[in-house]
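>>> Test case, fold it:
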Amino acid sequence: MTGRLIYLIGPSGSGKDSLLDAVRETLEGEGCRVARRVITRSAEAKGELAEAVSAEEFARRAERGDFAMSWYANGLSYGIPAVIDDWLAAGDDVLVNGSRGYLPEARRRYPHLLAVLLTVEDAVLRRRLHARGRESAEEIETRLARNAGFADTLLAGENPDLCLLDNSGDLEQTCQRLLQLIEAHRSQAWPDSA
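So this is what the prediction gives:
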């Protein structure tokens, strides 16, 4: 049996990077790899443990077929290395930091993926975004409104298998809930492919 793709999504500031860093070692010890994204941003930029490349290098890699998935959002290009397909074929589960907008395409490519939406209360998210200092107060409010609309669309759409994971509180509790969620889905039988 092949492994399952675990597709983590959530608004900026919801704590995806912190969660991935916190569970990486535990998951890898249980046969679940955490993919490292390739992003067109400065290597000095703070945030997730990603490989920073120039826009030109990203385009070259995309042309060569180096990405299993890639998308453009918030002025940046994001890619998930094609090696994840080898990991999945070998039976390993793979956790990726995905994009909410790319979810339909990811589902087409990986029909048995486990989609996990990391949520956070607005007041907590607002506080986190202000603490990061990357955006003005007006930009933060615009982002919060956009995030609310996107979450409503995801929850109202054809996403019956979308798992919600609240990260408004203690990160350790969120880590434990994510690990439990992954374990629960490992034991589920996959539907036959059409």
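>>> Could you use CA atoms for every contact and neighbour count after this?
Fine.
>>> Report how many residues lie close to Arg127.
By other CA atoms under 10 Å, the residues close to Arg127 number 12.
>>> swap that for Thr153, sorry
Tallying neighbours of Thr153 according to other CA under 10 Å, which is how burial is gauged here, yields 12.
>>> What is whatever helix or strand it lives in packed up against?
Taking DSSP states H and E as the criterion, Thr153 maps to helix 137-156. In this structure, helix 137-156 packs against helix 122-132, with contacts taken as 3 or more CA pairs under 8 Å, 6 or more residues apart in numbering; DSSP states H and E.
>>> before we go on, could you also do this sequence so I can check it against the first one:
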Amino acid sequence: MAGKLFYLMGSSGAGKDSLLKLCLDRLQNQPVLVAHRYITRLPEHEGENHIWLPAGEFRKRRALGLFAMHWSANGYHYGIGCEIDLWLARGHHVLVNGSRAFLAQAQERYGAVLIPVLVKVAPDQLRRRLIDRGRETPDEVENRVARSARFAAGILPGTATVDNSGELEQAYRQLADLLDLPADALAENALSERAANES
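Prediction:
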């Protein structure tokens, strides 16, 4: 049976990277894989754990058909490797950090296999996170908050939502419910992670 492609979307500051990192830690014994992204942007110390590619190498891989999905945003190129198609065919669920603007193309390619998931954050909480990280000007912060609200208001029917306005653990549990994983397996993984951190 083919797996499902969980296509996570959300504004910068919604916490998608933190949520996916937690999935990597917690779901090691489950048939769920987190796809890394290939990006023409150098990694940041506390940012997404992506694979950096020079622009020329990215274009070469794109021309060779090595990306299942690819898009451009904010002056950078983003790609998801075609290995995810093999993972899906073998029955694994796949989590990807997707682009809101690329959703229609992704749905055209994957059809019912793709489950769109909006990671949403309350406007005040999103504003606070953006201010705290200090990357944007005040005007840029407000533009991001407004854009996030517009997108959330216009999501299509069938889009699942994960509310990450509060504790990350709560958002993780919501996503785990979408993945339809057994509660005892989740508890076991959480205990294993806690034991590893304490050792």
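>>> still on that earlier bit, in the helix holding Thr153 of structure 1, which residues are buried?
Taking 16 or more other CA atoms under 10 Å as the neighbour-count basis, helix 137-156 of structure 1 is seen to contain the buried residues Ile140, Arg143, Leu144, Asn147, Phe150, Ala151, Leu154, Leu155.
>>> Tell me which two of those residues sit farthest apart.
Ile140 and Leu155 (22.2 Å; CA to CA).
>>> Show me what whichever strand or helix holds Phe6 of structure 2 is packed against.
Using DSSP H and E, Phe6 of structure 2 sits within strand 5-9. Based on contacts counted as 3+ CA pairs under 8 Å, 6+ apart, the elements that strand 5-9 of structure 2 packs against are strand 93-97, strand 114-120.
>>> which residues sit in contact with the residue most central in space within structure 1?
What sits nearest the mean C-alpha location of structure 1, by CA atoms, centre = their mean, is Asn97, with 2.3 Å. Asn97 of structure 1 sits next to Tyr7, Leu8, Ile9, Lys16, Ala35, Arg37 when contact means CA atoms under 8 Å, 6 or more residues apart in numbering.
>>> Over to Ser136 of structure 1?
Counting by CA under 8 Å, 6+ apart, Ser136 of structure 1 touches His130.
>>> likewise Ile155 of structure 2?
By CA under 8 Å, 6+ apart, Ile155 of structure 2 lies in contact with nothing.
>>> any idea how far it lies from Leu103 of structure 2?
Summarising the geometry, the distance separating Ile155 of structure 2 from Leu103 of structure 2, computed by CA to CA, to the nearest Å, is 11 Å.
>>> for Arg135 of structure 2, same thing?
Arg135 of structure 2 sits 26 Å away from Leu103 of structure 2, taking CA to CA as the criterion.
>>> Next: Thr159 of structure 2.
Where Leu103 of structure 2 is concerned, Thr159 of structure 2 sits at a distance of 11 Å (CA to CA).
>>> Can you check which residues contact both of these two?
Counting by CA under 8 Å, 6+ apart, the contacts common to Thr159 of structure 2 and Leu103 are Pro116.
>>> Which one of those two is surrounded by more residues?
Neighbour tally, Thr159 of structure 2 and Leu103, criterion other CA under 10 Å: the higher count belongs to Leu103, 16 against 11.
>>> show me what contacts that one?
With contacts defined as CA under 8 Å, 6+ apart, Leu103 of structure 2 is in contact with Pro116.
>>> what about the counterpart of Asp180 of structure 2 in structure 1, neighbour count?
Counting by TM-score structural alignment, Asp180 of structure 2 corresponds to Glu183 in structure 1. Using other CA under 10 Å as the criterion, Glu183 of structure 1 is surrounded by 12 other residues.
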